[in-house]
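Visitor: Just the structure for this:
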Amino acid sequence: MAATTETVSLPYVQAPETSESLDWADLVTLDLAKFDQPGGKQELAEEFSRSIEEVGFFYLKNHGLSKEDIDTQFAIGKSVLSLTDEEKLPFRAALEAGDYNGWKPAGTRDLIPGVKDNFEIYNIPKFIPEHANRPHPEIVKEYIETIERFSKHIHEQIVKKLLVIFSIALGLDDEEWFLKKHRYEKTSGDHLRYMKYYKRTEEENEKLGGVWLKGHSDMGSLTLLFRQPVAALQVLAKDGTWKWVRPQTDAITVNIADALQFLTNGYLKSSIHRVVAPPKDQAHIDRLGVLYMVRIEDDTELLPIEESPVLRERGLLGQETLSSDGRPVTAGEWVKQRIIKNLANTSTDKGDNEETEVEIFKGVKVKYYD
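Guide: This is a model prediction of the structure:
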């Protein structure tokens, strides 16, 4: 197959939203413009505390990134994932070793016998010396400074503010408690992600029951999803039903992930979500996404935060999650083993909403939902 050179086409044009009536999740929107106002951090912490009582998903507005900033990343992502497999192959992620950086091809695992996954990914790790010599396709190298500015803005102007809000919500005296465990210069799995779900045939959707990626939690601290107008993301609500997550104009969708659940013994819920076939008026569209995955430092022991009066009042201390050898799981171990297990994990014959427990690391398990 001859290699082709893809270029970035701007302005990027998003697909139109669905006109179908869907059962949308009712999610809280946090306004980061409040953060530097008198009492603003405390107000945001209260709003955040209310939002996590439901599903661990929320929206974030006034994040400091323009539509042009975000659309440029979609355009770069489209170009990267439009390269031929031959061009992307030298940058394939070492998935079998638990490394997700680089290219993950579509079809790496069976969802059910005869039907493989339909999404591919290109992950760009954070810009620190240990990743300085990582190779990338030419299109990424051409725009690497733009990508770096975008990624660092997310960490400095969005993630750090959220981490302070979380510390306040947990009643911690040290507002920088979470910041000190998410230092940009330290080793962790933070990365910017370009992700594409390819459209499926009606026959494939029927075989899968319309579920493209079964219910799961994310493995880090937070996932930030930039506006995705093709409806396909669903979250498992408190009442056990699946709700659609509506794309919000000028807002980022954020969900809590595993590390924060471990650190708070479930007070911060690692939200269960899945990807399903889009509505009929969007079924013909490949679903391109831009995400940022926030991960706590690799050497962090995932134990409940003893200093939190909020956890103490709720009886959430003294219930540590330990591996079968009696020691705490570290964040780096958890992420690595979840990546490896994901390669082998397939759907079960259980019905919709039913749980499947999968052992990830030395007796510590995670739940999946069909």
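
Visitor: alpha carbons only for contacts and neighbour counts from here, please
Guide: Noted.

Visitor: Burial check on Arg149, number of neighbours?
Guide: Neighbourhood size, Arg149 [other CA atoms under 10 Å]: 12.

Visitor: Please name the residues that touch Lys160.
Guide: By CA atoms under 8 Å, 6 or more residues apart in numbering, the contact set of Lys160 is Leu179.

Visitor: So for the helix or strand containing Glu87, what gets flagged as buried?
Guide: Taking DSSP states H and E as the criterion, Glu87 maps to helix 85-88. Using 16 or more other CA atoms under 10 Å as the test for burial, helix 85-88 gives 87-88.

Visitor: Neighbours of Arg260, how many?
Guide: Actually, residue 260 is Leu rather than Arg. Leu260 has 26 nearby residues by other CA under 10 Å.

Visitor: before we move on, back to that, which neighbouring elements make contact with the helix holding Glu87?
Guide: Applying 3 or more CA pairs under 8 Å, 6 or more residues apart in numbering; DSSP states H and E, one finds that helix 85-88 contacts no other helix or strand.

Visitor: and if we set it to 10 Å?
Guide: In terms of contacts (3 or more CA pairs under 10 Å, 6 or more residues apart in numbering; DSSP states H and E), helix 85-88 is packed against helix 67-82, strand 102-104.

Visitor: Just say helix, strand or coil for Ile121.
Guide: strand (DSSP: H, G, I helix; E, B strand; the rest coil).

Visitor: please give me the structure for this one as well, since I'd like to look at both together:
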Amino acid sequence: MAQRLVPVISMQDFDRRKEEITQQLIDAAENAGFFTLVDHGISKEEIDAQFAISKAFFNLPSEIKAKTPHDTTTNNGWEYKAQLRPSTGTYDQKESLWLQRHSYWPSNEDVPNFREQTTDFMEKCATISDQVFSCIAAALGFPQDYFRIANDPNQPDCLTQLRLIHYPASENAVGTWRAGSHTDIGCLTLLFQRDGEDGLEICPGRESHSSFAGGDIFTPLSAETGPIVVNIGDMLMAWSDDRLKSNFHRVRAKEVGKSPSRYSIAYFNQGRRDFVLQGPLKKYPPTTVAEYFAQAVSRNFSRQAIASS
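Guide: Below you'll find the predicted structure:
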């Protein structure tokens, strides 16, 4: 199977070009499941600053990072090599900090200005997500603000999270998985990468939930600071009656030599717990976002796994 290109979509002059942008987004969401946004309104300097504060946290001693412990009931907090992938049978080789607006945060004493800056970054991610969601809602026949309301991070039942991720450098990881093949459970993921910190690979199709695309061809996607890699999640695929595609992806170590540190930032739009999920064609019975999450975690992860990807 040939490698699949990831469409690049400019968000410049969004209000004026919304119809054109909608057509591009839906074509990418239907046929690739991935697309890259440019001219989206978050400057390279702002992204660099968020990576800098993320790196400052991960550079702390483990006992300081552990002051923001991972809570398995909310999936918030710092975790280290704790996510077991059924696709590999091993733990992902990374550490991460999961955050929600109302979760427990690292203190400003440990990382100055952490919460203020990161909250501002999350708000910018929400604005971009709302633009994409308004296009998707219109294409599916929902009111324009439908998915914005369904994913409103200001609501107390919203499951949306920001995840700061660090893949530590490794001398002996040649050809292995820093993050095993998986799809994202939620609606829409915004992924930020840094120049030169490659490793992300995407699957050109999604034939089976259970195969983890193990026999398919994955396409490397070069890391670049600035563009946002966006992918459709399982929940939005179901919400669109399978019109939009949630595709597999993974992070691979270098084929030769040492794999350097890799940092990434993911903003997961994951819906509001009590919001009822059902597509316009009613292909699947109605279910709440919370019920969908519980079923997806049971289906895709072992008991030891973190309840989101």
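
Visitor: List the TM-score for the superposed pair.
Guide: The TM-score (TM-score structural alignment, normalised by the length of the second structure) is 0.84; 293 aligned residues with a CA RMSD of 2.9 Å.

Visitor: Quick one: map Lys67 of the first structure onto the second structure.
Guide: Under the alignment (TM-score structural alignment), Lys67 of the first structure maps onto Lys44 of the second structure.

Visitor: Compute the distance between its match and His249 of the second structure, please.
Guide: 25 Å (CA to CA, to the nearest Å).

Visitor: out of the two, which sits in the more crowded spot?
Guide: Ranked by neighbour count (other CA under 10 Å), Lys44 of the second structure and His249 place His249 first, with 24 against 12.

Visitor: Counterpart of that one over in the first structure?
Guide: Checking TM-score structural alignment: His249 of the second structure goes with His273.

Visitor: Does that match touch His216 like I think?
Guide: Yes: with contact defined as CA atoms under 10 Å, His273 of the first structure and His216 form a contacting pair (5.6 Å).

Visitor: what number of residues lie near the counterpart of Ser181 of the second structure in the first structure?
Guide: Matched to the first structure by TM-score structural alignment, Ser181 of the second structure sits across from Gly215. Gly215 of the first structure: 25 surrounding residues under other CA under 10 Å.

Visitor: same question, Asp71 of the first structure
Guide: 19.

Visitor: next one: His102 of the second structure
Guide: The burial count for His102 of the second structure: 10, using other CA under 10 Å.

Visitor: check which helix or strand covers it.
Guide: Using DSSP H and E, His102 of the second structure falls outside every helix and strand.

Visitor: And the most centrally placed residue in the first structure, how far from Phe74 of the first structure?
Guide: Geometric centre of the first structure, nearest residue: Thr223, 3.2 Å, by CA atoms, centre = their mean. Per CA to CA, Thr223 of the first structure is found 17 Å from Phe74 of the first structure.

Visitor: Ok, Asp85 of the first structure next?
Guide: Asp85 of the first structure is 19 Å from Phe74 of the first structure, by CA to CA.

Visitor: again with Arg246 of the first structure
Guide: 18 Å.

Visitor: neighbour count winner among these two?
Guide: Legend: neighbour count by other CA under 10 Å for Arg246 of the first structure and Phe74, higher for Phe74 (28 against 24).

Visitor: Look up how far Pro227 of the second structure lies from the residue opposite Asp286 of the first structure in the second structure once aligned.
Guide: In the second structure, the residue matched to Asp286 of the first structure (TM-score structural alignment) is Ser261. Distance from Ser261 of the second structure to Pro227 of the second structure, counting by CA to CA: 20 Å.

Visitor: again, but for His102 of the second structure
Guide: Computed as CA to CA, the His102 of the second structure to Pro227 of the second structure distance reads 28 Å.

Visitor: Check Gly279 of the second structure too.
Guide: Using CA to CA, which is the criterion applied here, Gly279 of the second structure is 30 Å from Pro227 of the second structure.

Visitor: who's more crowded, these two?
Guide: Pro227 (25 against 21).

Visitor: That one corresponds to which position in the first structure?
Guide: Using TM-score structural alignment, Pro227 of the second structure lines up with Ala251 in the first structure.

Visitor: Determine the longest helix present in the second structure.
Guide: helix 114-140 (DSSP state H).

Visitor: circling back to that earlier point, show me the contacts for the residue lying closest to the match of Lys67 of the first structure once chain neighbours are set aside.
Guide: In this structure, Lys44 of the second structure finds its nearest non-sequential neighbour in Gly226, 5.0 Å apart by CA to CA, 6 or more residues apart in numbering. Gly226 of the second structure is in contact with 37-48, 192-195, counting by CA atoms under 10 Å, 6 or more residues apart in numbering.
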